[in-house]
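Q: for reference, the sequence and a predicted model appear below.
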Amino acid sequence: MDAMTDRPVPSVLTGMKRGVRHRCPNCGEGKLYSRYLKVEFDCEACGHHLAAYPADDGPAYFTILIVGHLFVAPLLLFPFIWQASPWLVAPLTILPLAALTLMLLPRVKGAVIGALWANGLRKASDAPGG
C-alpha cells in the first residue's frame, strides 16, 4: 500500500502485461492506442491521462534489440545465408524481419508505457503538482 494515498502500489509486471495487450495500464479495460502507435489522450474506461507517459525512442530501441538478438543473430549461423544468392536471401529474410518488427513495436511500446505507469514516470508538465 502507498502510505500517502492508501491505494495499492502498481506492479510493473501488471502494467507491462496490460500494455502488451494494448490496454490502459491503469484499469486494463480501455484502449491504449487510437491508431497503430498513436496513444489515446485519455482512457475511455477510467479517464486516466495516457498521453502523459513519454515512451519516446525506448520502444524502437528495445524492438530492434529483441529482433536483432533473438532472430537475426541466430539466422546468421545457418550456411544457406552465406551460400545462396543475395537476390534470394534478401527478400526471404528482410520481409519477414520487417513484418516481425512492425508486429512487435506496438506491443513493446505498450509494455514501456505500462512500466512508466507503474513507476509513476510522467512528462514534467503532466506530473502531479507540476
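A: Thanks, I have the structure now. Numbering: from 1, shown residues only.
Q: could you use CA atoms for every contact and neighbour count after this?
A: Fine.
Q: how many neighbouring residues does residue 27 have?
A: 14 (other Cα atoms under 10 Å).
Q: my error: substitute residue 82 in the last question.
A: 11.
Q: in the chain, which spans are helices?
A: 12-20, 58-67, 73-75, 79-83, 86-119 (DSSP state H).
Q: ok, which of those helices comes nearest residue 50?
A: helix 86-119 (8.5 Å; Cα to Cα).
Q: one more to weigh against that first structure:
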Amino acid sequence: MSTESHQMPSSVTVALKSCCPACGAAPLYDGFLTVKPVCGHCGADLSVADSGDGPAVFIMMIAGFIIVGLVLWVEFTWSPPYWLHALLWLPMTIALPLLLLRPLKSWMIAQQFRHKAREGQLDI
C-alpha cells in the first residue's frame, strides 16, 4: 500500500498512539524508543526519522514548569519538611519525563514525516 493512497493520521494521533506517521496502523517503535526502520503495515521508510534532542528540550520545559510550579505551591502553602519534598518530587521528576518521552518523540517524528524534513545539505 502506498502512502499517497490514504490520508495520513494527525500528528496528535501519532503522538498519543505511537503509531506509524504514514498510515497510523502499525506501531512506531521496537521497544521503548527504538524507531522501526520500516512500517510493517504500509512499508513507509521510517529510517529517515530522527527526532534528535528535540523531545528532551520540550520535556525539560514542560516537566520543569509543572514540577517547579508544584514545588513552590506546596512550599508556600504548607511548608513541609525537606524529606517530604524529596519524597514527593523525586519520583515525579523521574516519572513525568518518562511518560512524556514517547509521545513527544512520536509527535516530532510525525511532524518531520508530514513536512518531508530531511537532513540539510549544502549545494556546492
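A: Cool, got the structure. Since we're looking at a predicted model, the values are computed, not measured.
Q: returning to that earlier point: what's the most buried one of the helices of structure 1?
A: helix 12-20 (a mean of 21; mean count of other Cα atoms under 10 Å).
Q: what packs against it?
A: With contacts taken as 3 or more Cα pairs under 8 Å, 6 or more residues apart in numbering; DSSP states H and E, helix 12-20 of structure 1 sits against helix 86-119.
Q: what's the match for residue 118 of structure 2 in structure 1?
A: Aligned against structure 1 by TM-score structural alignment, residue 118 of structure 2 finds its counterpart in residue 122.
Q: quick check: closest non-adjacent residue to its match.
A: residue 53 (4.9 Å; Cα to Cα, 6 or more residues apart in numbering).
Q: counting neighbours, what do you get for the one you found?
A: 21.
Q: what's residue 43 of structure 1 aligned with over in structure 2?
A: So, by TM-score structural alignment, residue 43 of structure 1 is matched to residue 39.
Q: what distance do you get for that match to residue 101 of structure 2?
A: 21 Å (Cα to Cα, to the nearest Å).
Q: with residue 113 of structure 2 instead?
A: 18 Å.
Q: same thing with residue 76 of structure 2?
A: 30 Å.
Q: repeat for residue 51 of structure 2
A: From residue 51 of structure 2 to residue 101 of structure 2 the distance is 11 Å (Cα to Cα).
Q: residues near the closest residue to residue 41 of structure 1 other than its chain neighbours, how many?
A: Spatial nearest neighbour of residue 41 of structure 1, excluding adjacent residues (Cα to Cα, 6+ apart): residue 51 at 4.9 Å. Per other Cα under 10 Å, the neighbour tally for residue 51 of structure 1 reads 18.
Q: dump the residue contacts of residue 51 of structure 1.
A: 39-42 (Cα atoms under 8 Å, 6 or more residues apart in numbering).
Q: okay, stretch 14-22 of structure 2 sits on what stretch of structure 1?
A: Using TM-score structural alignment, the partner range for stretch 14-22 of structure 2 is residues 18-26.
Q: just to revisit the earlier point, isn't the match of residue 43 of structure 1 right up against residue 24?
A: No: using Cα atoms under 8 Å, residue 39 of structure 2 is not in contact with residue 24; the gap is 9.7 Å.
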